[in-house]
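Show me the folded form of this:
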Amino acid sequence: MYNSSSLPESLYVKKLLSMIEATQAGTWEWNVQTGECRFNARWANIIGYQLDELSPSIESWVQHSHPDDLILSNQRLEDHFSGRSPFYECEARMRHKDGHWVWVRDSGRCETWTADGKPEWVIGSHIEITHLVELRHRFSTIAALIPGVVYEFQQFSDGRTRFPFASAGIKEIYGVTPEQVVDDASAIFKALHPDDIPHIMATIADAKATMSDWICEYRVVVDDKERWVFGHARPIYKTHDSMSWYGMIVDISERKAMELELERHRRNLKQAQTLTKLGHWEANLKDKSIEWSEMIYTILGWQEKPENGDFHFFRASTHPDDLERVLAAENELKPGHTVDIQHRIKHTDGHYLWVRQIVEMEASGELVLGTLRDITEEKELELKLKEQAERDPLTGAYNRRYFTEALENLVHRSERYQEPLALVTFDIDHFKQINDTFGHEAGDRVLIELVRTLDELVRTSDIFARTGGEEFSLLLPNQNVKQATKTAERFRAALEKLVIRTHHQAIRITASFGVAEHCNGGMHSDLLRQADSALYVAKNRGRNCVNC
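Reported below is the predicted structural model:
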């Protein structure tokens, strides 16, 4: 690398010209007020001419450009001159000397202005993109054959949104053409069902915060017709002030209708199974005997009734962690009453099933009737969904939503039982620099290793959560600020020693900690503000420290 400021001006200009030549860019300078233009040889070569064959005026551009693209070019220039865009940029066709059209990416910026504020000299470049446009056309042709819409959606930090690319299917989904949203995506948001917009925006925000795939089912309304769609996209930072999402959206109206109908049938089937006692048993309390239906054998994997299959069999086969709950349900059972309980029971191959039992004692108090249904898949899905709702998908730590609920509950408990409660919040120091230096994949690895390391220091009663991009919080029940400060110091020391290795590189991190203790009568928001203020002080003290 060389420092341009240390080079003689002539040598610096020579090197700069060499760089431009290496990019095969055609350069131009245009005096907007006089029409004078200065082109380099490459500008002329792109359209098959020698430089001396072209007039050094704006007419060389006008005469060789496609009329339709000149309209767009003038609009983009006006946007730039009026300050609506920092640069001028346009893709346009130019007529080659032999008659065919050549695509160029035309970009530039106004460098000087007249005394009365009019644009004067504009400088820019032409890059030939014919091959790129042809590839894009092929991709568009293929994308048009794919059900739904394939797209690139771009978000800017100032709130603007656009679809730089969308396949023709966007018309079927949203009722707009690709051209209508290439610069402004607001028409898309107008088609969203109002009741679904909060959910859509929340899923976009979550995916952006974690740089994970956006997946969402929602409704759109076009011409008063409601339909269900499924969206899946992946976020990628495109520039310092924008993010692009690459994905597809498909119409799932038929599938959704089937799902809703299936859900209705499931409810009916569930009721029918209870009413018909499918998978049922009868226990006689007098002689301690029990009779099963064939479905019970099937569910538990028995070919025939086990030797110990008496009245106590279910109790003996119940998972130890569920036994207390099962015994409590038995104690609640009274003549004429019904008990509904879910628990685990051992299968013949040794693994445990989740079952739901609805048990009723007859009025005589001698006969107990029960139904048993295998709900393993439903329960595992329920537990998985519960974990997904509570856990950060990248690190496995609790997420912000779970943390907020836990904070409110623990503050309430602290008030009620007069128990101490402390909160520790901390940020990874200079995390953006890690991402910029080593890449977002390495940044993700840092977050994962941080949680893995600190999990070993967390008590079972503590709540450790990722509450932001590189922000974490730790709720410490039954700890005062002095104890919590010691805990935070152990965390800080552990992170200071941590070495994360990725792609043959060693990354070291530090973190700044803020500690606060709940005060009687205070709100959970007060505790958050106190911890955040302490964290702010820790950062101002030079980072890698604990402040309370």
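
all contacts plus neighbour counts: C-alpha atoms, from now on.
Will do.

So which elements touch the helix or strand where D206 lies?
Assessed by DSSP states H and E, D206 sits inside helix 197-210. Identification of packing neighbours for helix 197-210 by 3 or more C-alpha pairs under 8 Å, 6 or more residues apart in numbering; DSSP states H and E yields strand 214-222.

and this one, so I can compare the two:
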Amino acid sequence: MQNQSHFKAVSQQHILDILHNSEIGLWEWDMQNDINQINERWAAMIGYTVEEISPLTFTRFESLIHPDDLPIIHAALEAKQAVPERLFSCVFRMQHKQGRWVWIKARGDFSQFESGKPVAMAGVHFEVTELMGKIELERVVYQQLDELMAGTRVAFYSYEPTPPYHLNYVSPNLTADFGLSMHSGDINTDWHQRLHPDERDYVIAEFRQFMASKRRTDLIRTFRMRDKNGVYQYIEDHCHKVIENGEVVRVVGSAQNVQEFMDQDRLLKRIADVALGLLYKFVRAPDGTVSFPFANKSIFDIYGVTAEQVAEDASSVFAAIHPDDVQRVAESIEESAQTLLPWDCEYRVIRGDSTMWVHGQSVPELESDGSIAWYGMIMDITEAKHTEQQLREYQFQLERAQEIAKLGHWRANMSSGELFWSDTIFAIFGFDKQDITPSLDLFNSCVHPEDIEAVRESERVAMETGLHNVEHRIIRPDGEIRWVHELADYTQTESNGRYLTGTVRDITETKLLELELRKLSDTDALTQIDNRRSFFLKALPMLNRQNRIQQPISVIMFDIDEFKRVNDLRGHSAGDQVLIKVSAAVRSRLRGMDLFARLGGEEFIVLAESITCEQAVNVAEQLRHLVSQLEIKLDRDNVFKVTASFGVAERLLDESLDDLMIRVDKAMYRAKQTGRNRVAVAD
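A predicted model of the protein is given here:
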């Protein structure tokens, strides 16, 4: 219950906005005039717009229902009429505009009465196609709620699996609301005696059937229970059998007020959809005071404070920011407040004796009272920042070392072609001093063909600046390729011609290390393909080139379906194998010129030049089929397959990379929403 006060701070209008912009279908049935008012999401669940399906009478509604499910709806309505206090609730199929069947869970209640009789009914629709039923839907909703926010008004309990089902544990909030505790005895006595008389026999019979069943492990039901004030309240109760060695050892459960659960769940999902990490709402009031009305538990990992400590005063958060960064962070917040543009800032946080680098991103909104609220996330980027700093420091040291090291010296007459080498240079180039006579022609023949123009350009620059400074490859007589660094002064005399006098150093090991470090910074360590950073660095030049040559360019984004389930059921090593094999298979089917990268987690992207949207769809279909046919073999008896959902988009004229990725991401998300293992084209 620790975050309950945070949610109460949100205005009713704000919650209504959340409701209307959520993935929930809303309906209100005027029973007298037989007209059903619906929102866009209700219609979109079955492929229509509100205009296409209006006016929506009950007869029209029935025509969309699967014939086998009509009795279910009629029975639920009759039950509602018989027991008005009970919620209308049922699961059924509706026909999509494209002809397929969509599973819907409907819940509702009478919303208007005249002369004591109901004249209107209102409720919600949830699409539960993939879950196929009420029990699985409720389980997933509870799981999501538990993961996103522990501090809700959910009560927990545990009891023995055999009669009289003695209570082992009851959470404090269940005691506070209903007066139930471990001292209440058992389920059969005090607990069941609190049930509403109209429902007691049914609930007890259902409970006994569940406990007697050898196959059922979960029971979810809705009923009324008398609280400590004598008022009956609807609660949703979820019982789960804990099985060890094939035997039920205890039963655990949760109970919750239905309406409060739905309100808090919508708000939590809005916040959690932003990203992973420290999820928060940060508010600056008109008087300048700042607070975090909402922050998940990760705020302690970042700033060392709890959500309760900063709910009304965020000064302790700013006190944790590195003194050298405080002003810059404050200025970035002020700029975002003035422009209402997204806030994006990297800064340091002091945690005890250590310093942490974090990256914050959020979107500001102007509140009705003049406050500004930022919804966003903050991520710990300490490891990445240290790697970046170490690489930059190493590169600087490497450059300085190359400038001052003198492993061999030489002098070249650029007019006559004569060349002098010290003994060390013969060893670097792989020659025996007794066998050859140095010359510019010999030197040029040793330079790697791909680098000869760079050497020539440095020589031309030396004539203007007096400094010859170039790194290039040489090919030794035995075929070995080495990297060298030449540093020389250019002089010109009237009598003796033009000269370059300088040093050459074998930098092969350091150069290869530099290239490897550069590769590591641009390569995903697990899949050995480009990482997110490398993708954005390489993608922009490709888009600029497209602007010049006026050729099509398309992007394919895909995400491995139910990847979390693979990790949960088979372990993270299995998940790693999936990522490795999928990326290797996809890379083998792409062209050498295509940019293929892992954006993060199980999400990948392909940027393909000279490819139209239609051609990209064909490629995506081939890749989708390829992925679905892959066999992930952990051992001889553990082989499984995966699928992926694809989004495809062709770049529009002068479209930015960010806008292009937003379009293809929406297409990929649509592919997942419509069944997974398919290709969707961006709008």
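
How alike are these chains, TM-score-wise?
Superposed pair, TM-score by TM-score structural alignment, normalised by the length of the first structure: 0.55. Supporting alignment: 375 aligned residues with a C-alpha RMSD of 5.1 Å.

thinking again about what came up before, tell me which residues of the helix holding D206 of the first structure come out buried.
Residues 197, 200, 203-204, 207-208, 210 are the ones in helix 197-210 of the first structure that count as buried (16 or more other C-alpha atoms under 10 Å).

do stretch 546-554 of the second structure as well
By neighbour count on 16+ other C-alpha under 10 Å, the buried set for stretch 546-554 of the second structure is 546, 552-554.

which stretches of the stretch 201-350 of the first structure form helices?
Taking DSSP state H, counting those that start in this stretch as the test, the helices found in the stretch 201-350 of the first structure are 253-276, 294-300, 313-317, 320-332.

Turn those into CSV, columns for mean neighbour count and distance to T112 of the first structure.
Shown next, in CSV, are the helices of the stretch 201-350 of the first structure (neighbours: other C-alpha atoms under 10 Å; distance: least, C-alpha to C-alpha, whole Å):
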stretch, mean neighbour count, distance to T112 of the first structure
helix 253-276, 12, 56
helix 294-300, 16, 82
helix 313-317, 14, 86
helix 320-332, 13, 78
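
So for E307 of the first structure, which of the ones you listed sits nearest?
The closest of these to E307 of the first structure is helix 313-317. By C-alpha to C-alpha, the value is 9.7 Å.

okay, that closest one sits on what stretch of the second structure?
With TM-score structural alignment applied, helix 313-317 of the first structure matches the range 442-446 in the second structure.

Run through who's touching the matching stretch.
429, 452, 474-476 (C-alpha atoms under 8 Å, 6 or more residues apart in numbering).

Please give me every residue in contact with the equivalent of K386 of the first structure over in the second structure.
In the second structure, K386 of the first structure lines up with R518, judged by TM-score structural alignment. Neighbour list for R518 of the second structure: empty [criterion: C-alpha under 8 Å, 6+ apart].

Then R518 of the second structure would be within a helix, right?
Yes - under DSSP: H, G, I helix; E, B strand; the rest coil, R518 of the second structure falls within a helix.

Regarding stretch 162-175 of the second structure, how distant is the last residue from the first?
23 Å (C-alpha to C-alpha, to the nearest Å).

between the helix or strand harbouring T503 of the second structure and helix 452-465, how big is the angle?
Assigned by DSSP H and E, T503 of the second structure belongs to strand 497-506. Between strand 497-506 of the second structure and helix 452-465, the angle comes out at 130 degrees (axes from the mean of the first three to the mean of the last three C-alpha atoms, to 10 degrees).

ok, now how distant is E631 of the second structure from V642 of the second structure?
With C-alpha to C-alpha as the criterion, E631 of the second structure and V642 of the second structure are 8 Å apart.

Please disregard the earlier target; I meant G108 of the second structure.
Taking C-alpha to C-alpha, one finds G108 of the second structure at 38 Å from V642 of the second structure.

which position in the second structure aligns with I434 of the first structure?
Using TM-score structural alignment, I434 of the first structure sits opposite V566 in the second structure.

Next, count neighbours for the spatially closest residue to its match that is not a sequence neighbour.
Closest residue to V566 of the second structure apart from its sequence neighbours, by C-alpha to C-alpha, 6 or more residues apart in numbering: G575 at 6.0 Å. Using other C-alpha atoms under 10 Å, G575 of the second structure has 20 neighbouring residues.

Identify the residue of the first structure aligned to G575 of the second structure.
For G575 of the second structure, the aligned residue in the first structure is G443 (criterion: TM-score structural alignment).

average gap between the match of helix 313-317 of the first structure and the first structure?
Following the fit onto the first structure, the mean deviation recorded for stretch 442-446 of the second structure is 2.2 Å by mean C-alpha distance after the TM-score superposition for the first structure.
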